[in-house]
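J.: Could you look at this predicted model? Sequence included:
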Amino acid sequence: MTNSNTFQAEKINQHIVQWLHDYAINAKVKGFVVGISGGIDSALTSTLCAQTGLPTLCIEMPIHQAESHVNRANEHIDQLKKRFPNVFNERADLTPVFENFKNQVPSSENESVLNLSLANTRARLRMTTLYYFAGLNGFLVAGTGNKVEDFGVGFFTKYGDGGVDISPIADLVKSEVRLLATYLQVPESILKAKPTDGLFGDERSDEDQIGANYDELEWAMKQIDQGKTSADFSGREAEVFKIFRRLNRVNQHKMNPIPICKIPDNLK
């Protein structure tokens, strides 16, 4: 877990904002679009984009969303619009789209497989929506994944929330996200909320799904970087280390480039 006394929030904030601004200008795009979930990652990402001075479109995309998530998303968007005149918002209720999709595809008797497939479908419908708005406005889709999610345990949907143009906070672990979000005055309700992907329409948290919280996952990620193995730990530490290693292994397909079948020159 990052030490708040050594975390240079102001300088890191300035660095990311400048990076976002320069990237957009060099890419000759007009601004950014960010999906707002009511969670800390999307709140931080949208606040960083807003600081560039470029148009920043915040989009809510509820699909049977828990009311608490919707309330936090609205609170953040309202606050951000008051602070930054370049921020505007849209709401695309994807619940009817999702229900229509379910009616057009076969179901499954394997409930766990079915629920996971539908959860990933929610994320992919949202990605499609973000790119629709990005295309209309000439914007970039800004990703909201942090370092533990994107490069540690692969806790994201391939071509869902993993389908983005740029990733401004993907080199920040979750404790650093919290510190920077606190510095940028993200609403307290979001800072205190349990992290959740919101893909199941209930209040289950990321920790409920993963089996470890982000502080524990950060710890495990650091141990692996230092060359530690499971033999170095016991009890809860050994359990968390095992969870991290397993998820990191099975989700490599999300973190690595798409495999390409190379054709030998003598066959072309």
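T.: Perfect, thanks for sending it.
J.: C-alpha only now, for contacts and for neighbours.
T.: Will do.
J.: In a strand, residue 140, correct?
T.: Yes: assessed by DSSP: H, G, I helix; E, B strand; the rest coil, residue 140 belongs to a strand.
J.: And the helices in this structure, which stretches?
T.: Taking DSSP state H as the test, the helices found in the chain are 9-26, 40-50, 67-83, 95-104, 111-137, 147, 174-183, 188-192, 206-210, 214-225, 235-250, 252-255.
J.: ends of stretch 87-98, how far apart?
T.: Start and end residues of stretch 87-98 are separated by 28 Å (Cα to Cα, to the nearest Å).
J.: And the contacts of that stretch?
T.: By Cα atoms under 8 Å, 6 or more residues apart in numbering, the surrounding residues in contact with stretch 87-98 are 50, 55-64, 77, 80-81, 122, 125-126, 129.
J.: Point out the most buried one among the helices of the chain.
T.: helix 40-50 (a mean of 26; mean count of other Cα atoms under 10 Å).
J.: how far is that helix from where the chain is centred?
T.: 11 Å (Cα atoms, centre = their mean, to the nearest Å).
J.: how about the residue nearest the centre of the chain, what does it touch?
T.: For the chain, the residue nearest the mean C-alpha position is residue 145 (3.1 Å; Cα atoms, centre = their mean). For residue 145, the contact set (Cα under 8 Å, 6+ apart) comprises 41, 156, 161-162, 167, 169-170.
J.: mind checking how far it is from residue 152?
T.: 11 Å.
J.: Structure two is appended below for comparative analysis:
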Amino acid sequence: MRTEKVIDHIVNWLKSYAQNAKMKGFVVGVSGGIDSAVTSTLCAKTGLDLLCVEMPIHQGQNQVTRADRHIDWLMQHFLNVSRQPVNLTPVFDSLIEALPKVENEEDRFMSLANTRARLRMTTLYYFAALEKYLVAGTGNKVEDFGIGFYTKYGDGGVDLSPIADLLKTEVYELARVLGINQDIMEAAPTDGLWGDSRTDEDQIGASYPELEWAMKMDDEGKTANDFSGRKKEVFTIYKRFNTINRHKMIPIPICTIPESLKSTS
């Protein structure tokens, strides 16, 4: 990949989109992960305003520290960058108290994990509307179009997606050229929705390079029967996520009313 050219292409695309939309800049939720670090840096390079929002919800201190250091680094290198910390922990806790208890706590945990992402989306759009900014998404190609590893109307609720055509390994290539902090480069990817140390690989059961391979094999029309051992296991994992999360990757279904039913004659 011609990484420098890709960076220039994305930066120019971001700037052109914002200017055509008559918007002043971008708002990005910075989590301490590689995707938000790369996305925020690309937005900063446009020269337009960039607001980096930190939104911890019972967040691990290591994630908070990485996010802080990254924003510090951005502000040292780009005069157009500002930061806004928003502690969403008490908001989240108040919502939990207001919601009714359920019998199956595991179902509740998943629902509340997605609720964290939706609270963050709401916060980003608050600042976007206030400052006339665009919400820049941080999803990569594997998450957005492979396994649907994001929250519908949470981190999936954005105005534009600058890195959604890049595989995870390609995002790391951009990060190296952009000079992203080493602690972010070395951190295991995590969605940060659980309040513990579980990683993306813990939840999915496969690494991003493995998922990229499976995504390529699926595009080539392969099936699980074409593989054995670990390859078959990874491909099966990929297809399971791809299938159950398909609803996130397609337009919202619309019930089309036949003209014969609309007609009064």
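T.: That came through, no problem. The model shown is predicted, which means the values in this text are computed figures rather than measured ones.
J.: Can you give me the TM-score here?
T.: Once the chains are laid over each other, their TM-score by TM-score structural alignment, normalised by the length of structure 2 reads 0.98; 262 aligned residues with a Cα RMSD of 0.5 Å.
J.: Look up how far residue 140 of structure 2 lies from residue 185 of structure 2.
T.: Residue 185 of structure 2 is 15 Å from residue 140 of structure 2, by Cα to Cα.
J.: Equivalent analysis for residue 58 of structure 2, please.
T.: Residue 58 of structure 2 sits 25 Å away from residue 140 of structure 2, going by Cα to Cα.
J.: which of these two has more neighbours?
T.: Per other Cα atoms under 10 Å, whichever of residue 58 of structure 2 and residue 140 has more neighbours is residue 140, with 23 against 18.
J.: That one contacts residue 34, correct?
T.: No: using Cα atoms under 8 Å, residue 140 of structure 2 is not in contact with residue 34, being 10.3 Å away.
J.: Spit out the residues that contact those two alike.
T.: Going by Cα under 8 Å, 6+ apart, residues that sit against residue 140 of structure 2 and also against residue 34 are residue 171.
J.: Tell me the counterpart of residue 127 of structure 1 in structure 2.
T.: Aligned counterpart of residue 127 of structure 1 in structure 2: residue 121 (TM-score structural alignment).
J.: Kindly report the same for residue 114 of structure 1.
T.: In structure 2, residue 114 of structure 1 lands on residue 108 (TM-score structural alignment).
J.: now swap in residue 168 of structure 1 and tell me
T.: That one, residue 168 of structure 1, aligns with residue 162 by TM-score structural alignment.
J.: ok, now which ones touch that match?
T.: Shown in contact with residue 162 of structure 2 (Cα under 8 Å, 6+ apart): 10, 14, 39, 136-138.
J.: among the residues you listed, which recur in structure 1?
T.: By both residues aligned by TM-score structural alignment, their matches' Cα atoms under 8 Å, those still in contact after alignment to structure 1 are 10, 14, 39, 136-138.
J.: Tabulate these (a markdown table), appending distance to residue 243 of structure 2.
T.: As requested, those are arranged in a markdown table below (distance: Cα to Cα, whole Å):
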| residue | distance to residue 243 of structure 2 |
| --- | --- |
| 10 | 30 |
| 14 | 31 |
| 39 | 27 |
| 136 | 26 |
| 137 | 23 |
| 138 | 22 |
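J.: between those, which is nearest residue 214 of structure 2?
T.: residue 138 (21.8 Å; Cα to Cα).
J.: The closest one matches what in structure 1?
T.: Residue 138 of structure 2 maps onto residue 144 in structure 1, by TM-score structural alignment.
J.: what do you get for residue 6 of structure 2?
T.: The alignment partner of residue 6 of structure 2 in structure 1, by TM-score structural alignment, is residue 12.
J.: returning to that earlier point: nearest to residue 263 of structure 1, out of the helices of structure 1?
T.: The nearest among the helices of structure 1, by Cα to Cα, is helix 252-255 at 21.5 Å.
J.: what's that closest one aligned against in structure 2?
T.: Under TM-score structural alignment, helix 252-255 of structure 1 corresponds to residues 246-249 of structure 2.
J.: mean shift between that stretch and structure 1?
T.: By mean Cα distance after the TM-score superposition for structure 1, the fitted stretch 246-249 of structure 2 averages 0.5 Å away from its aligned residues in structure 1.
J.: Please say which position in structure 1 residue 152 of structure 2 maps to.
T.: In structure 1, residue 152 of structure 2 lands on residue 158 (TM-score structural alignment).
J.: Correction: the previous question concerned residue 66 of structure 2.
T.: Residue 66 of structure 2 maps onto residue 72 in structure 1, with residues paired by TM-score structural alignment.
J.: do you know how far the closest residue in space to its match that isn't next to it in sequence is from residue 165 of structure 1?
T.: Using Cα to Cα, 6 or more residues apart in numbering and skipping the chain neighbours, the partner closest in space to residue 72 of structure 1 is residue 38 (4.7 Å). For residue 38 of structure 1, the distance to residue 165 of structure 1 equals 21 Å [Cα to Cα].
J.: Of these two, which one has the most company?
T.: The neighbour comparison of residue 38 of structure 1 against residue 165 (other Cα under 10 Å) goes to residue 38, with 27 against 13.
J.: residues in contact with the more buried one?
T.: Each residue near residue 38 of structure 1 by Cα under 8 Å, 6+ apart is listed here: 69-74, 76, 190.
J.: Let's see that with 7 Å instead.
T.: Going by Cα atoms under 7 Å, 6 or more residues apart in numbering, residue 38 of structure 1 touches 69-70, 72-73, 190.
J.: what's the distance between the alignment partner in structure 2 of it and residue 163 of structure 2?
T.: Under the alignment (TM-score structural alignment), residue 38 of structure 1 maps onto residue 32 of structure 2. Residue 32 of structure 2 is 16 Å from residue 163 of structure 2, where distance means Cα to Cα.
J.: got it, and residue 80 of structure 2?
T.: 21 Å.
J.: These two: which is more packed in?
T.: For residue 80 of structure 2 versus residue 163, the count of surrounding residues by other Cα under 10 Å is larger for residue 163: 25 against 17.
J.: Enumerate every residue touching the more buried one.
T.: Residue 163 of structure 2 neighbours (Cα under 7 Å, 6+ apart): 39, 138-140.
J.: With distance to residue 177 of structure 2 as extra columns, can I get the residues you listed in CSV?
T.: Listed next are these as CSV, based on distance: Cα to Cα, whole Å:
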residue, distance to residue 177 of structure 2
39, 13
138, 18
139, 19
140, 17
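J.: Please list the outside residues in contact with the match of helix 252-255 of structure 1.
T.: If you take Cα under 7 Å, 6+ apart as the criterion, stretch 246-249 of structure 2 is touched by 145, 148, 152.
J.: Could you check how many residues crowd around the closest residue to residue 45 of structure 1 other than its chain neighbours?
T.: Leaving aside its chain neighbours, residue 45 of structure 1 sits nearest to residue 144 (6.0 Å; criterion: Cα to Cα, 6+ apart). Close neighbours of residue 144 of structure 1, defined as other Cα under 10 Å, add up to 27.
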